[in-house]
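Engineer: Kindly generate the corresponding structure for this input.
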Amino acid sequence: MDGEGKVVCVTGASGYIASWLVKLLLDRGYTVHATVRSLDDPKKTQHLLALDGAKERLSLFEANLTAEGSFDSAVDGCVCVFHTASPVLLSVDDPQAQLIDPAVKGTLNVLKSAAKVPSLKRVVLTSSMAAVMVRSGHPEHGFVMDETWFSDPSLCEQKELWYHLSKTLAEDAAVKFAKDNGFDLVAINPGFVIGPILQPTLNLTSEGIMELIKSRKEVFSDGIYRLVDVRDVATAHILAFENPEANGRYCMVGKVVRSLEIMKIVDKLYPGLVHSERYKDGECVEPVPYTVSRAKAETLGVKFTPEEVSIKDTVESLKEKNLLSF
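Structural biologist: Now for the predicted structure:
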């Protein structure tokens, strides 16, 4: 097993991507230090403690993003820190306090703790496509987005895309800190993450898919989803540590689809679930305006899960947790 004898840290371990990351790290033989906001909240801890290998190789630590030094004990002795912890909120009253400070200061606090650890080989940061795609002057219809794209903070602010701003500023701060302090940082930039849920609470993207299926309510006004499977995202984080050649950032989007295409797949798999004639016609869906390059992620060894599989596994998982009824 690749991870045998290696100690790694996962911040924000109770989250959607992070829970899968902890699971896959344990499956590979790693010893995992996992941070959560509260050790007293079973919703943050029980599903992690129930994972295979958790009893032998998982330790939970309480840590707070905005408290400097909070991550010192969790990262001590680790060869890699996977920093996934960051608030995911699309509507906020106070963007600075609710999103930007925890994302930026939190990232710097984790990196400051990491910088004290001589055994540390690399930090893998969970960024987002939100830090890639908000920029003016998009080229012609059919363009391909890739890792050379960076969101423009002033445009994020102008459009009040506070989550996008928080992820853009956090990634930027992390890259600068790593450069100034001479350590290795790799960023993973996932799109709209779907797939089975390990944690007991509903995360934002799973809720978005559920809303789309249940009420046909658009999560995005343009109806465009940059879909990626949560298992692929977690695997990409591990490969970004294990592959010494890994560098810079990696866009993680399996396929860009319109909501109509998602609903057609759901209707095909679960004919009783979708009550709308427009999903049943065989007409071609209007092409998406752009795609996201998978080339760099594939050099890591990522094999993208087909969207039909991810959508089916999402629905089955929501059903299993009694969040969707047929």
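
Engineer: okay, CA-based contacts and neighbour counts for the rest of this
Structural biologist: Fine.

Engineer: how about stretch 207-221: buried residues?
Structural biologist: Within stretch 207-221, the residues scored as buried using 16 or more other Cα atoms under 10 Å are 207-210, 212-213, 216, 219.

Engineer: Next: stretch 224-240.
Structural biologist: Across stretch 224-240, burial judged by 16+ other Cα under 10 Å covers 224-240.

Engineer: Over to stretch 88-107?
Structural biologist: In terms of neighbour count (16+ other Cα under 10 Å), stretch 88-107 has its buried residues at 88, 95, 98-107.

Engineer: How about the contacts made by the closest residue to M145 other than its chain neighbours?
Structural biologist: Once flanking residues are discounted, M145 sits nearest to V292: 4.6 Å by Cα to Cα, 6 or more residues apart in numbering. Applying Cα atoms under 8 Å, 6 or more residues apart in numbering, we find V292 in contact with 144-146, 251, 253, 255-256.

Engineer: Try it again at 6 Å.
Structural biologist: The contact partners of V292, taken as Cα atoms under 6 Å, 6 or more residues apart in numbering, are 144-146.

Engineer: Out of the residues you listed, which comes closest to L65?
Structural biologist: Distance from L65 was checked for each of the contacts of V292 by Cα to Cα. The minimum falls on D146, at 29.4 Å.

Engineer: Tally up the residues packed near that closest one, please.
Structural biologist: By other Cα atoms under 10 Å, the residues close to D146 number 20.

Engineer: any chance of the buried residues of stretch 207-221 in CSV, plus distance to S119 and secondary structure?
Structural biologist: Formatted as CSV, the entries for the buried residues of stretch 207-221 read as follows, by distance: Cα to Cα, whole Å; DSSP: H, G, I helix; E, B strand; the rest coil:
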residue, distance to S119, secondary structure
E207, 39, helix
G208, 40, helix
I209, 41, helix
M210, 43, helix
L212, 46, helix
I213, 47, helix
R216, 50, coil
V219, 43, coil
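
Engineer: One more sequence to fold, the one below, so I can look at both together:
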Amino acid sequence: MTGELVLLTGGTGHLGYRTLVEALSKGYRVRAAVRSEAKAAGIKSAKSTQPYLNQLTFVTVPNIETDGAFDDAVKDVDYIVHLASPLANPTDDDEKNIIQPAIRGTLSILYSALKHPSVKKVVITSSVAAVLPVEPKPFDADSVQPDPQGPYPDTFTAYSASKKFALNRTRDFIAKEKPQFSIINVMPTFVVGKNELSTTPEAVNDGSNRLALVPILGVNNPDSVPSFVCHVDDVAFVHVAALDPKVKGNHNFGVNYPQREAVSVE
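Structural biologist: Modelled structure (predicted):
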């Protein structure tokens, strides 16, 4: 189809890998930003990658939080899909390990994109948590919520806060810098589905399928089991579909399943 070049971050993750494969299958060339050569090897050896190896290249970005970290990676790209951000995994310092990496990683790639006029659009993985109000009231994907105030009572609250902060700083970036590219945030509910890169029990337990498996495995878990879910393949599809020039930029898209369908997700 296109042959245009996409810089993609987070390609070793659950959603990131499916999005990478989706982009390749739609004819895009993908430059995957990875932290190390070992991470690249895992993507290259995966079954779903094999038909598209001639469309896939890698660039090493050891620390995405550093100013200018993506300056070289963004050269000559048409689009950016930014999926790399901390998950809701337990940590002893939410601010250091969840909040700040989400903010700095997003701003780092946006400011690198600002230096390269070839960039037409940036698609960012956000979350429905970014627009979810504290008080029960109607909201949509373009709702604006205030910056949260810590400390955070649990890991998921910290994760939700990180998504709110990242979204709000993205809006600030648009207002201040008026970039030549447009920005779309994709806001899924809880993402479930097969993770091809998870080849060990530990890897399965480290991803977003973890909470969905809690009732099956009988694991004692302090967090509630999500009631609103969507399939990883559908969320990946939305990320890549958003690159289409016909899709209006500087707009957000939510992704969710009807309750009845959610219970039948693999």
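
Engineer: Now the TM-score, please.
Structural biologist: Counting by TM-score structural alignment, normalised by the length of the second structure, the TM-score of this superposition works out to 0.86. Behind it: 255 aligned residues with a Cα RMSD of 2.4 Å.

Engineer: so of the buried residues of stretch 88-107 of the first structure, which ones are in helices?
Structural biologist: Helix and strand membership here follows DSSP state H; of those, those in helices are 95, 101-107.

Engineer: Adding distance to T11 of the first structure, write those out as CSV.
Structural biologist: Below are these laid out as CSV (distance: Cα to Cα, whole Å):
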residue, distance to T11 of the first structure
P95, 22
D101, 16
P102, 13
A103, 12
V104, 14
K105, 14
G106, 10
T107, 10
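
Engineer: ok, those residues vs K159 of the first structure, which is closest?
Structural biologist: Checking those against K159 of the first structure by Cα to Cα gives P95 as the nearest, at 12.9 Å.

Engineer: Apart from its chain neighbours, what residue comes closest to that closest one?
Structural biologist: Nearest residue to P95 of the first structure, sequence neighbours excluded (Cα to Cα, 6+ apart): W162, at 6.1 Å.

Engineer: same question, E157 of the first structure
Structural biologist: Using Cα to Cα, 6+ apart, the closest residue to E157 of the first structure is L165 (6.8 Å).

Engineer: so what corresponds to the one you found in the second structure?
Structural biologist: Pairing criterion TM-score structural alignment: the partner of L165 of the first structure within the second structure is identified as A161.

Engineer: Checking my notes, that match in a helix, right?
Structural biologist: Yes: in this structure, A161 of the second structure lies within a helix as judged by DSSP: H, G, I helix; E, B strand; the rest coil.

Engineer: Please enumerate the strands of the stretch 151-266 of the second structure.
Structural biologist: Chain-ordered strands for the stretch 151-266 of the second structure, with DSSP state E, counting those that start in this stretch as the definition, fall at 182-188, 190-192, 229-231, 251-255.

Engineer: Can you tell me what sits against the last one?
Structural biologist: Applying Cα under 6 Å, 6+ apart, the contact partners of strand 251-255 of the second structure are 141-142, 184-188.

Engineer: Take those residues and write them to CSV, including distance to A41 of the second structure.
Structural biologist: Shown next, in CSV, are the contacts of strand 251-255 of the second structure (distance: Cα to Cα, whole Å):
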residue, distance to A41 of the second structure
A141, 36
D142, 38
I184, 30
N185, 29
V186, 28
M187, 29
P188, 28
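
Engineer: now these: which count as buried?
Structural biologist: Of the members of the contacts of strand 251-255 of the second structure, the ones counted as buried by neighbours, 16+ other Cα under 10 Å, are 141, 184-188.

Engineer: before we move on, what SS does L155 of the first structure have?
Structural biologist: Going by three-state DSSP: L155 of the first structure is helix.

Engineer: Against D101 of the first structure, how distant is it?
Structural biologist: Separation of L155 of the first structure from D101 of the first structure (Cα to Cα, to the nearest Å) stands at 19 Å.

Engineer: and what of D72 of the first structure?
Structural biologist: From D72 of the first structure over to D101 of the first structure the distance is 19 Å, taken as Cα to Cα.

Engineer: returning to that earlier point: count of residues packed around the residue nearest to P95 of the first structure?
Structural biologist: By the criterion of other Cα under 10 Å, W162 of the first structure has 24 neighbours.

Engineer: before we move on, what about A203 of the second structure?
Structural biologist: A203 of the second structure has 12 neighbouring residues, counting by other Cα under 10 Å.
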